[in-house]
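Chemist: got a predicted model here, sequence first, then my questions.
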Amino acid sequence: MSAFPASERFSMPSLLTMALRRSVKFHAIYDNDVFCGLTYYVEGKDTVYLTYLAVNKQLRGQGYGSKILTLLENRFPDKQIIIDIEPVVKSAKNYEQRVSRLRFYERNGFHRTNQMLKDSDGEFEALTTGKKFNKLGFIRDLKKMSFGFYQFKVEK
């Protein structure tokens, strides 16, 4: 709950309902018996949209986020992984956190796409591991995950 602002979180009932889809995965990540974090993603034909990556607050800064991303990249070597983050704008109250988040993902093989996911909660910048952003795959993943109910646009 502390990894994402309330306005950026789907409700738990929504997450669990969407996870009923075969292509949507909700995983708790453990290192032996220690809870490290969670992932929530939808697997498409050519893409994997990583909706949530959250690392246990007590374990942040210990490399678990990078290890989790490596696990996903190894699991889906032929698919681009897509995430969205808060845009890095100097006027944001959490500007430094946004810069830090962008740098983390860039260190882990993601790059900016110049595409924004726009919904009722605001705008989020799409990042990908692919050489060329698969916008249509991203849109399909979002629609598939939400049973078509999520209202959004992906544009520059």
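Modeler: Received it, and whenever you're ready, just let me know what you need.
Chemist: use CA for all of it now, contacts and neighbours both
Modeler: Fine.
Chemist: what segments of the chain are helices?
Modeler: All helices of the chain, identified by DSSP state H, fall at 12-18, 64-75, 95-107, 135-145.
Chemist: now those as CSV including mean neighbour count?
Modeler: Listed next are those as CSV, based on neighbours: other C-alpha atoms under 10 Å:
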stretch, mean neighbour count
helix 12-18, 13
helix 64-75, 16
helix 95-107, 15
helix 135-145, 20
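Chemist: also this one, for the comparison:
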Amino acid sequence: MNLKLNLTNPDQPDFDQVYALYQQAFPVDELYPTDLLFGHFNDPNNEFWSIYDDEKWVGLVYCMTENDLTYIGFLAIAPELRGEGYGSAALAAVKEKYSTNRVCLLIEEVSPKYADYEARKKRFSFYQANGFQSAGFKIAELDVHYDFLVATGQSLTSDEYLSLINHYCGQDYAKVVNSHVID
């Protein structure tokens, strides 16, 4: 496996398949509004990456950075390639790319109160196996509850994340997203 991250945007030939995977891989209530997402393509603190294994396209990752904090907003591997180690390799590539930063992400809250509890536990185990741990707080956005994870050995505060996401969203969308800490 020889993974590389290539910046993409709507002008790139691979963008249609990247955007299609983004829309397919995540629940509708977790997707960013199109104008918010597209409005950040010229912002050097927000990077939409196409993931390639040599010349084979395998997925996407979207990262937002503020100061020394990089948040993985979206990571998805093409459905036909899942289970082949690309997700783990992509996380390693992201951590290497942002090696001077603290790397963090959200996963849907892991709790037996959800019908897909087993899938959520499996997702959490995947991230633990790939060097992530609980940051010690939970976040709600757009009425979805998340567990907040940070790369093992790193830490951050909820205020640092809230600053990043509110800056990303801007005044108008920050009110809609309503990112806040939950118990």
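Modeler: Perfect, thanks for sending it. It should be emphasised that the depicted structure is a prediction, and the values quoted were computed from it without experimental measurement.
Chemist: please state their TM-score.
Modeler: For these two chains in superposition, a TM-score of 0.90 is obtained (TM-score structural alignment, normalised by the length of structure 1); 156 aligned residues with a C-alpha RMSD of 1.7 Å.
Chemist: and Val55 of structure 1, which of the helices of structure 1 is closest to it?
Modeler: Set against Val55 of structure 1 and scored by C-alpha to C-alpha, the helices of structure 1 come closest in helix 64-75, at 6.3 Å.
Chemist: and the angle from the closest one to helix 95-107?
Modeler: Relative orientation of helix 64-75 of structure 1 versus helix 95-107 (axes from the mean of the first three to the mean of the last three C-alpha atoms, to 10 degrees): 40 degrees.
Chemist: hang on, the earlier thing: got JSON lines for the helices of structure 1, with distance to Thr113 of structure 1 too?
Modeler: Converted to JSON lines, the helices of structure 1 look like this (distance: least, C-alpha to C-alpha, whole Å):
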{"stretch": "helix 12-18", "distance to Thr113 of structure 1": "26"}
{"stretch": "helix 64-75", "distance to Thr113 of structure 1": "18"}
{"stretch": "helix 95-107", "distance to Thr113 of structure 1": "12"}
{"stretch": "helix 135-145", "distance to Thr113 of structure 1": "9"}
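Chemist: of those, which approaches Gly44 of structure 1 most closely?
Modeler: Nearest of the helices of structure 1 (C-alpha to C-alpha): helix 135-145, 5.7 Å.
Chemist: residue range for that closest one in structure 2?
Modeler: Using TM-score structural alignment, helix 135-145 of structure 1 lines up with residues 158-168 of structure 2.
Chemist: among the helices of structure 1, which is nearest Glu123 of structure 1?
Modeler: Here helix 95-107 is closest among the helices of structure 1 (C-alpha to C-alpha), at 13.3 Å.
Chemist: give me the mean deviation of the closest one from structure 2.
Modeler: Helix 95-107 of structure 1, aligned to structure 2 and superposed, deviates on average by 0.7 Å (mean C-alpha distance after the TM-score superposition for structure 1).
Chemist: for that helix, enumerate the helices and strands it packs against.
Modeler: Packing partners of helix 95-107 of structure 1 (3 or more C-alpha pairs under 8 Å, 6 or more residues apart in numbering; DSSP states H and E): strand 80-85.
Chemist: where does the strand it packs on end up in structure 2?
Modeler: Aligned by TM-score structural alignment, strand 80-85 of structure 1 corresponds to residues 102-107 of structure 2.
Chemist: hmm, who's touching the matching stretch?
Modeler: The contact list for stretch 102-107 of structure 2 (C-alpha atoms under 8 Å, 6 or more residues apart in numbering) reads 68-73, 95, 123-124, 132, 146-151, 154-156.
Chemist: filter those residues down to the buried ones.
Modeler: 69-73, 95, 124, 132, 146-151, 155-156 (16 or more other C-alpha atoms under 10 Å).
Chemist: fine, thanks again, bye for now.
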